[in-house]
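S.K.: Need coordinates for the below:
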Amino acid sequence: MTVRYPSNAKNTFSRLSEDVSEWQHGNLCGHFFSRHRSPLLEHLLKYPDTPFSVADACILKTDIKTALALTSFDGKQFVVKRYNVAHIFHRIRLAFQSSRAKNNFAFAKLLGEIGVPSIQPVAWVQERIYGLRARSWFIYEHIDEEMSAYPLTDQSDVNVIDHALYQMTQNLVAMRNHRLSHGDMKPPNLLHTRDRVVLIDLDAMRQHKSQRQCDRALAKDISRWMRWWRSDNPQPMISQKSEKILKNAGFEVPDS
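M.R.: The predicted structure follows:
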């Protein structure tokens, strides 16, 4: 496996950390954080689909677009998220888009630097076939005791609800201050533990050139969030609490 280190500011990841290393092996390439360097990680980067194919594979999720598997090495647990290629036309579209695995890797690191809890990135891998992007993999640290936010209902503990909504709003405020938008802000894309709410699924996250562009994108994020509680999974109390706390933070909330 060939490892190269980012050497200038033009490199996508040099702005993130000097700890980021670039690597290539056959038709695979990507980046990883050097603090995770080990023979076991290097083997996983060379064969990123192994966690999905071993006899005792622990598959967390699988559908036509993505699959998630749990793996362990160096005394820790990690999640490998694979982005599938549905068909040839999908592969052609990928040639003109940024890798979703790469997007997750970069923005997960950036969110942590601005104080927004997110998954801890380890590496990302891009496969190329005949020069075109194919599958990609994003590797991150497993979050212990994780729980998706979407099981919240109006019957949940009010303190748990208030904590989740407060943390979610603080995340949005920090994102607004750094001109970031999520792109799919719905409860299943939040995990909350005892003391924090973690933002996941950063496939569509963007950093905007202007505050005006960011505000428009965040308005769509908030609209998506409210639609979940108003129609996708109606919870009148959570909807009202969301509307109030978002307005108090200076966000526009669409009418129901």
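S.K.: When you work out contacts or count neighbours from here on, use the C-alpha atoms and nothing else.
M.R.: Fine.
S.K.: residue ranges of the strands in the stretch 101-250 of the chain, please?
M.R.: Counting by DSSP state E, counting those that start in this stretch, the stretch 101-250 of the chain has strands at residues 121-129, 132-141, 180-181, 190-192, 197-199, 206-207.
S.K.: what does stretch 153-171 contact?
M.R.: 116-117, 149, 152, 192, 196-197, 235-238, 241-242, 245-246, 249 (C-alpha atoms under 8 Å, 6 or more residues apart in numbering).
S.K.: In helices, which of the residues you listed fall?
M.R.: Among the contacts of stretch 153-171, the residues falling in helices (DSSP state H) are 236, 237, 238, 241, 242, 245, 246.
S.K.: Would you show me how to pick out the buried ones of those residues in PyMOL?
M.R.: Buried residues among these (16 or more other C-alpha atoms under 10 Å), as a PyMOL selection:
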select buried, resi 237+238+242+245+246
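S.K.: could I get the ones in helices among the contacts of stretch 153-171 as a markdown table with distance to residue 64?
M.R.: Shown next, in a markdown table, are the ones in helices among the contacts of stretch 153-171 (distance: C-alpha to C-alpha, whole Å):
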| residue | distance to residue 64 |
| --- | --- |
| 236 | 33 |
| 237 | 34 |
| 238 | 32 |
| 241 | 35 |
| 242 | 32 |
| 245 | 36 |
| 246 | 34 |
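S.K.: between the ones in helices among the contacts of stretch 153-171, which is closest to residue 53?
M.R.: Ranked by distance to residue 53 (C-alpha to C-alpha), those are led by residue 238 at 40.8 Å.
S.K.: and for comparison, fold this next one:
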Amino acid sequence: MTAASDDPLAALRGAGWNAPAPPSLTLVDGGRVDFRAVLRWLPGRRLSGVAEWQGRPVFAKLFFGAGAARYAQREQAGLAALSAAGLPTPGVLTVVEQHGAVLLLSEYLDGAITLEQALEATHENTRHLVESLALLGRLHGAGLVHDDLHLGNFLFHGETPWLIDGDGVHAASPGQCVDNLALFLSQLPLADDAQRAALLAAYARPVDPELLDAAVTASRQRRLRRFLGKTLRNCTQFAVDRTARRFSTYLRAADDVLAPLLTNPDAALAAGRLLKDGGTCTVAALETGRAPLVIKRYNLKHWRHALSRAWRPSRAWHSWLAAHRLAFYGIATPPPLAMLEERFGPLRGRAFLLTGWCPGDNLLHVLDAAQEPPPPLATAIESLFAVLHRVRITHGDLKATNLLWHAGRLFLIDLDATVEHRNAAAFRRAWRRDRARFLRNWPADSTLHRWLDERLPGV
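M.R.: As a prediction, the model looks like this:
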């Protein structure tokens, strides 16, 4: 890579959170690497993407900044360990080190899809899961673990599953394989827990089911805490602006749409189509030129109300975390896009929440009290309440108008009072209230009420 002032590394080192344009690099031997697409960007550390080198497509990782040589060496060592164990992984083509940066080029699997993409495309088809578990069993059988075992690090190229990202691969310590297996399983939908026995048959290694169940639960909780923390700090997915007068967080990928709205949210609200104008909140729908949005302002009715809210997180803050928590568990809710709190030093004032728009009809309109729900909706209702009960989440205001039926899914909205309970007794009390409130939407002697009462989880 060039050392002159036109060295693109200088621009990369100074780049912020938004991914830079794909760079072109001149190598010391006179060759050239042209990035065609940036797939992952970690500011000050690494750029990964598809590139062209010697007339062929390659996968390129450019390490720079502090520790670049160490990270590159870990990547090489991990890929070499996978290859030595006979596990499918892209081969390293060349490594170039110059000017404090390291460029690693490996085979590019053209047309490959990740396990995550495969599961989204095939839904009920478990072939990809079974093959991935078999590959994971081989990894552990070779005495190795992968610390970054997310679903994007399993690639399917043709009929073959591949493991990538050697940086996370190292020798396993005692008991680490169970935790590594739990890390993988904790990323699957809760509904997939029912087929765990079949998946473990593909894993083909002995494991204590009770020990594994506890490890999966603990891993899910760790992943949830880390993810919710990310929604409140600057990272590749979220942009945060924190001053003495305001705090905002929003999806970085929609920066061009969301940032202007957050600059003057009152004007955005006034320009929208009013959906609700109450004392505690005002809601409007917005057309942005892309997908429609919903903006919700949490009002302060008077000085006593303002004082009571000033010392605690706003309802927008609570709803933001609740929406991300539901999405983490696979529970449908309009996507949370942005949240803003007005502040006066440590005191909190009004707050705003922006979400996607769900065009579905609410259950008060969809369901007929004189009939049982149609089969697809009946399944969705039972599944939703089963998951909520399992993860101890209560909504707090289960009016039928807060559940929307759209595209074969049941969406929860209005999450101000949503709680994930740690205390079993508190959960039982809150669940009884939620269940009773939902049933009160229809007459107690109706066919629908009786059907729901028989099928919703008790306490």
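S.K.: Out of the strands of the stretch 101-250 of structure 1, which is closest to residue 227 of structure 1?
M.R.: strand 190-192 (15.5 Å).
S.K.: Can you spell out the matching residue range in structure 2 for the closest one?
M.R.: Strand 190-192 of structure 1 lines up with residues 403-405 of structure 2 when matched by TM-score structural alignment.
S.K.: Residue 300 of structure 2 maps to what in structure 1?
M.R.: Using TM-score structural alignment, the partner of residue 300 of structure 2 in structure 1 is residue 85.
S.K.: Report the secondary structure element holding that match.
M.R.: Take DSSP states H and E as the rule and residue 85 of structure 1 turns out to sit in neither a helix nor a strand.
S.K.: Would you check that it makes contact with residue 134?
M.R.: Yes. Counting by C-alpha atoms under 8 Å, residue 85 of structure 1 touches residue 134, with 6.2 Å between them.
S.K.: shared neighbours, these two?
M.R.: Shared contacts of residue 85 of structure 1 and residue 134, defined by C-alpha under 8 Å, 6+ apart, are found at residue 91.
S.K.: Please say which of the two ends up with more neighbours.
M.R.: Between residue 85 of structure 1 and residue 134, counted using other C-alpha atoms under 10 Å, residue 134 has the larger neighbour count: 22 against 18.
S.K.: quick one on the thing from earlier: give me the mean distance between the match of strand 190-192 of structure 1 and structure 1.
M.R.: With mean C-alpha distance after the TM-score superposition for structure 1, stretch 403-405 of structure 2 departs from structure 1 by a mean of 0.7 Å once superposed.
S.K.: Show me what counts as buried in that stretch.
M.R.: Buried-residue list, stretch 403-405 of structure 2, by 16+ other C-alpha under 10 Å: 403, 404, 405.
S.K.: Tell me the one of these nearest residue 197 of structure 2?
M.R.: Here the nearest of the buried residues of stretch 403-405 of structure 2 to residue 197 of structure 2, counting by C-alpha to C-alpha, is residue 405; it sits at 32.4 Å.
S.K.: need the contact list for that closest one.
M.R.: Neighbouring residues of residue 405 of structure 2 by C-alpha under 8 Å, 6+ apart: 360, 361, 362, 363, 366, 377, 411.
S.K.: how deep is the third one tucked in, by neighbour count?
M.R.: The number of residues packed near residue 362 of structure 2 is 19, by other C-alpha under 10 Å.
S.K.: go on, the fifth one?
M.R.: Residue 366 of structure 2: 15 surrounding residues under other C-alpha under 10 Å.
S.K.: any idea how far it is from residue 360 of structure 2?
M.R.: From residue 366 of structure 2 across to residue 360 of structure 2, the span is 10 Å (C-alpha to C-alpha, to the nearest Å).
S.K.: Likewise for the last one?
M.R.: Shown here: residue 411 of structure 2 relative to residue 360 of structure 2, a distance of 8 Å by C-alpha to C-alpha.
S.K.: Which neighbours do the two have in common?
M.R.: Common neighbours of residue 411 of structure 2 and residue 360 (C-alpha under 8 Å, 6+ apart) are 404, 405.
S.K.: The counterpart of residue 135 of structure 1 in structure 2: what's it in contact with?
M.R.: Aligning on TM-score structural alignment places residue 135 of structure 1 opposite residue 350 in structure 2. Going by C-alpha under 8 Å, 6+ apart, residue 350 of structure 2 touches 297, 298, 299, 300, 314, 341, 342.
S.K.: Mind putting those residues into JSON lines with distance to residue 69 of structure 2?
M.R.: Below are these laid out as JSON lines (distance: C-alpha to C-alpha, whole Å):
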{"residue": "297", "distance to residue 69 of structure 2": "49"}
{"residue": "298", "distance to residue 69 of structure 2": "49"}
{"residue": "299", "distance to residue 69 of structure 2": "52"}
{"residue": "300", "distance to residue 69 of structure 2": "54"}
{"residue": "314", "distance to residue 69 of structure 2": "44"}
{"residue": "341", "distance to residue 69 of structure 2": "42"}
{"residue": "342", "distance to residue 69 of structure 2": "44"}
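S.K.: Out of the ones in helices among the contacts of stretch 153-171 of structure 1, which is nearest to residue 108 of structure 1?
M.R.: residue 246 (23.3 Å).
S.K.: so the closest one touches residue 252, yeah?
M.R.: Yes. At 7.5 Å, residue 246 of structure 1 counts as touching residue 252 under the criterion of C-alpha under 8 Å.
S.K.: From what I see, residue 46 of structure 1 and residue 29 are in contact.
M.R.: No. Counting by C-alpha under 8 Å, residue 46 of structure 1 does not reach residue 29; the two are 9.0 Å apart.
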